[in-house]
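**Q** Predicted model follows, preceded by the sequence.
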Amino acid sequence: MAGLGQHITAMVRSHASGDDASFYSVALQVAAREAKAGHHVLANDIKTAVDASRERDSVGKITTLAQPRGELAELVEATHPAVQLRELVAPTELVAQIKQVLAEQRQRKNLLEHGFAPAHRLLLEGPPGTGKTMTAAVLATELAVPMFTVRLDSLLSKFMGETASKLRLVFDSVAQRRAVYLFDEFDALGADRSGNDVGEARRILNSFLVFLEEASTESLVLAATNHRSILDKALFRRFDAVLTYTLPDARQATAVIRARLGTLASGTSMAKLGDYTTGLSHAELVKAAETAAKTVLMRGDTKVQRDDLIAALTSRRTASLG
C-alpha cells in the first residue's frame, strides 16, 4: 500500500500544479501496478480514462503543461506557437513530408496498437532562415502541444562534464510531457567527432545516440542543422525522416513577401523580381518586406510600390551576400 500511497500523493501534487502530463504519467504507473497484481479490468479502465482525457485535452486547444521547473528549466524554453501549416511557404515535396508526419501523429494510437511507431524523430537540414524552426512551430500548433527548445548552449558549456545526465533529463521529459522538442543548431552537438573518440564531446554524442534510439513515441524530437555535411554519419539512421530545406525560388519568394505585407501589397506588381530575391532566405525576404512596409508607412502611404520592394531587396542582398 505504501507504493500506492506515493502514487496518489504524486497525482495530487501534479493536479494541483496543473501538470496534466505528469498526472497522466503517474496514473499509467498505477495502471501498470494493478495489471501486475492481476487486476486487469481496473488497469484497463484507468488506461481508457487517461486516453479519453488526453483526447479531450488535444482537441481545439494547446495541451496545458506547467512551465519546466528545476533542472529542466535551465535546459529548455517552453513556448506555445500559433503557426499553421498554410503559413509555411515551402516546396510541395517538403509540405507533403510534414503532412505525413502530422497524419501519423494524429493516428498514432491506431499505429501503436498495430505495432507501428509514428514518425517522431526528425532531422531538419538546410541553410539558415529557410523554415526549420517554423516547421517545429507548425507541428506544435497543428498537434496542439507545446514546443520545447533545448538550450544546447547551456548543455555544452554551462553543464560541460555532466551533459549526458542533463540530456537524460530532457529525454525523460520527452516520455512524460507530450510536446515538440527542438534541438536547434544541432551541429554543435552532432558534429562528427571521429578524431576524438575518448573525449567528452564523443561521450556526449554517444549518449545522445542512445537516448534518440530509445526516444519515447509520446513526443516529437526534432534536430535542426545548417550543416548536414559535418554531422556524424551514425546520426542519420536514428531519425525516422530527414527534411531538407532550400532557399526559395522566385514564386515562393513572392509568396513570402505578399504574406508578410498583407494589404500593403494589394495591387503591387511583383513580376520578375527573381533577380532581386535570388540567394535570399525566407527570413531575409521577411526582413526586406518589413523594411519596405515601414518605409511606406512612415512617409504616409498605404501601399508598397514595386520600387520600394526592389530597394529593400537590393539592400538586403548587399548585406547578406556581401
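**A** Received it, and whenever you're ready, just let me know what you need.

**Q** rest of the way, CA atoms for contacts and neighbours
**A** Noted.

**Q** How far off centre is stretch 171-190?
**A** With C-alpha atoms, centre = their mean, to the nearest Å as the basis, the distance from the averaged C-alpha position of stretch 171-190 to the chain average is 8 Å.

**Q** Just the buried residues of it, please?
**A** Neighbour-count burial for stretch 171-190 flags 171, 173-190 (criterion: 16 or more other C-alpha atoms under 10 Å).

**Q** Just those: which are in helices?
**A** The subset of those located in helices under the criterion DSSP state H comprises 171, 173, 174, 175, 176, 187, 188, 189, 190.

**Q** hey, where'd the helices end up in the stretch 1-150 of the chain?
**A** When secondary structure is read from DSSP state H, counting those that start in this stretch, the stretch 1-150 of the chain shows helices at 2-16, 20-36, 40-58, 70-73, 92-106, 108-113, 132-143.

**Q** Can you point out the buried residues in the first one?
**A** It refers to helix 2-16. Residues of helix 2-16 classed as buried under the neighbour-count rule (16+ other C-alpha under 10 Å) are 7, 8, 10, 11, 14.

**Q** In addition, the following structure is provided for comparison:
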Amino acid sequence: MATAEQFKALLKSHADGDDHRFYSIALQVAAKEARQGHTKLASDIKSLVEKSQKEDKVTAVSAKTLPFVHQPKSELKGLLELTPSDVHVEELVLSFDIKERLEKVVTEQRQKDRLREFGLFPRRKLLFTGPPGTGKTMSALMLATELRLPLYTIVLDSLITRYMGETAAKLRLVFDHIRQTRAVYLFDEFDAIGTQRGASNDVGEIRRVLNSFLLFVEQDYSESVIVAATNHPELLDQALYRRFDDIIQFEKPQLDQINMLMENRLSLFNLDELDWELVTQKALGLSSAEITQSCDDAAKDAVLYFDGQLSSDILIKALVRRNSRVQKK
C-alpha cells in the first residue's frame, strides 16, 4: 500500500492539476506493490494510469494550443538557454536542512503578495555551493518546476569575451531580461565570473565583469529568482556573499540518503535480498549523481546478464568501478 508521503504527494499533485507528477507517483506505488507480490493490484494501477494518459493526449491534441512565449529575444540568443524543468521537491534526496531551506524559498515565493502586505520580501537571490553532482542544478530545476516558471541557464562561454566592456554589456542584457521576464535564472559554474579580485590569475576584464555583476545584482528588484551555483566557493570574492538572500551548502549524501537514492532508482527490481549495510558503506563518498550512475550500471548488468535479478555483488561492483573512476580524476 502507498506510504503516507505518497498519499500526500498524490493529493497535492491532483490539487495542483499536475497530471505528470500524479501519474509518476501512481506508477511508483504500482512498482512497490509488484515487489511485495501484489501483482493484480499493481497491474490494475498501471492499466488505469495508461488509460488516463491516453485520454489526456487526446484532449491535448483537440485543445487549442497557445504559442510558446518564453524564448529569449534575438540579442540574447547564445547567452540564455531555456532549460526544460520537470523536477519536483519530493524527488530530491537531500539532507533535511537543505530540503527545508529550499521548501522555504518555494513557500515564500508562492506567498510573496502576503509577505509584501507586511513590508517583507521573499528570498530570491540564492548561492548554491558544494561538490559536483550533489544536487545544485537539480534544485534549480525544482524551483522552476514548483513555481511554474521557465528556467534560463546563463551560458558563460558566450557571456565572457576578451574585448573590454563587451562582457559587461552582455551582462546588462541578461539583467534586463531578468527584470522584464519573471523566471528562474541559473548562473552555473559561477566562479568563472565571481573570482576574487586581486587573485594571482586575475585579468582586468574578469575584474570588470565581477564589479558589473555586483552592481547589477544589488540593483535588481525584479520578481525573478537568481541562482548562482559553484563547486569552488573558496574562489569567490567575499563581496558576493552579502548580495545573496541565502547561501545553501550542498554535501555528498550520507547513509540514509544513499539508501533512499538507491531505492528510488532501482524501484523496478526486487531489493529484499540486498545487504543494505554493505552496499551503502561502499557508496559513501560518492556524490548523488555518481550513486545514480552506479545504480543504472548495476541495473543494466542485472537485466543483460542475470535475468533481471539484482544482487548485492552486482551493485557493489558497479559502485567500486565508479569509485575508481572518481579517484583517477
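**A** That came through fine. Here the structure is a predicted model, which is why all the values come from computation and not from measurement.

**Q** Identify whichever of the helices of the stretch 1-150 of the first structure lies nearest to residue 297 of the first structure.
**A** Proximity to residue 297 of the first structure, assessed across the helices of the stretch 1-150 of the first structure by C-alpha to C-alpha, is greatest for helix 132-143 (27.4 Å).

**Q** Which one of the helices of the stretch 1-150 of the first structure lies nearest to residue 279 of the first structure?
**A** Proximity of these to residue 279 of the first structure was assessed by C-alpha to C-alpha; the nearest stretch is helix 132-143, lying at 17.2 Å.

**Q** Who are the packing partners of that closest one?
**A** Judged by 3 or more C-alpha pairs under 8 Å, 6 or more residues apart in numbering; DSSP states H and E, helix 132-143 of the first structure is in contact with helix 92-106, strand 147-150, strand 180-183, strand 220-225.

**Q** Mind putting those into CSV with distance to residue 237 of the first structure?
**A** Output for those, formatted as CSV (distance: least, C-alpha to C-alpha, whole Å):
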stretch, distance to residue 237 of the first structure
helix 92-106, 17
strand 147-150, 22
strand 180-183, 17
strand 220-225, 13
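
**Q** Residue 311 of the first structure is nearest to which of those?
**A** Nearest to residue 311 of the first structure, of all these, is helix 92-106, at 29.9 Å by C-alpha to C-alpha.

**Q** which residues in the second structure does that closest one match up with?
**A** Alignment of helix 92-106 of the first structure against the second structure: residues 96-110, by TM-score structural alignment.

**Q** And for stretch 207-217 of the first structure?
**A** The aligned range for stretch 207-217 of the first structure in the second structure is 212-222, by TM-score structural alignment.

**Q** Scan the second structure for its longest helix.
**A** The longest helix of the second structure (DSSP H) is helix 39-62.

**Q** Read off where it ends up in the first structure.
**A** Counterpart in the first structure of helix 39-62 of the second structure, with TM-score structural alignment as the criterion, is absent.

**Q** now that helix, how far from the centre of its chain.
**A** Here the centre of helix 39-62 of the second structure is set off from its chain's centre by 27 Å, with C-alpha atoms, centre = their mean.

**Q** From the rest of the structure, what touches that helix?
**A** By C-alpha atoms under 8 Å, 6 or more residues apart in numbering, the surrounding residues in contact with helix 39-62 of the second structure are 23, 26, 27, 29, 30, 31, 32, 33, 34.

**Q** Now the most centrally placed residue in the second structure: closest residue in space that isn't a chain neighbour?
**A** The geometric centre of the second structure, computed from its C-alpha atoms, lies nearest to residue 138 (C-alpha atoms, centre = their mean), at 1.1 Å. Spatial nearest neighbour of residue 138 of the second structure, chain neighbours left out: residue 87 (7.1 Å); criterion: C-alpha to C-alpha, 6 or more residues apart in numbering.

**Q** And for whatever residue of the first structure lines up with the one you found, the neighbour number?
**A** Pairing criterion TM-score structural alignment: the partner of residue 87 of the second structure within the first structure is identified as residue 83. As a burial measure, the neighbour count of residue 83 of the first structure was computed by other C-alpha atoms under 10 Å and equals 17.

**Q** now residue 286 of the first structure
**A** By the measure other C-alpha under 10 Å, the count of residues near residue 286 of the first structure is 21.

**Q** thinking it is in contact with residue 256, fair?
**A** Yes: A contact is recorded between residue 286 of the first structure and residue 256 when judged using C-alpha atoms under 8 Å, the distance being 6.8 Å.

**Q** so what sits against both of the two?
**A** Taking C-alpha under 8 Å, 6+ apart as the contact criterion, residue 286 of the first structure and residue 256 have no common neighbours.

**Q** Could you pull out the buried residues of stretch 5-12 of the second structure?
**A** 6, 9, 10.

**Q** Hmm, I typed the wrong one, I wanted stretch 97-113 of the second structure.
**A** Judged by neighbour count (16+ other C-alpha under 10 Å), stretch 97-113 of the second structure contains these buried residues: 98, 99, 102, 103, 105, 106, 108, 109, 112.

**Q** wait, which of those is closest to residue 287 of the second structure?
**A** For those, the minimum distance to residue 287 of the second structure (C-alpha to C-alpha) is 15.3 Å, reached by residue 98.

**Q** Contacts only, for that closest one.
**A** The contact partners of residue 98 of the second structure, by C-alpha under 8 Å, 6+ apart, come to 248, 249, 250.

**Q** With residue 153 of the second structure instead?
**A** Contacts for residue 153 of the second structure were tallied using C-alpha under 8 Å, 6+ apart; they are 80, 81, 82, 83, 185, 186, 187, 188.
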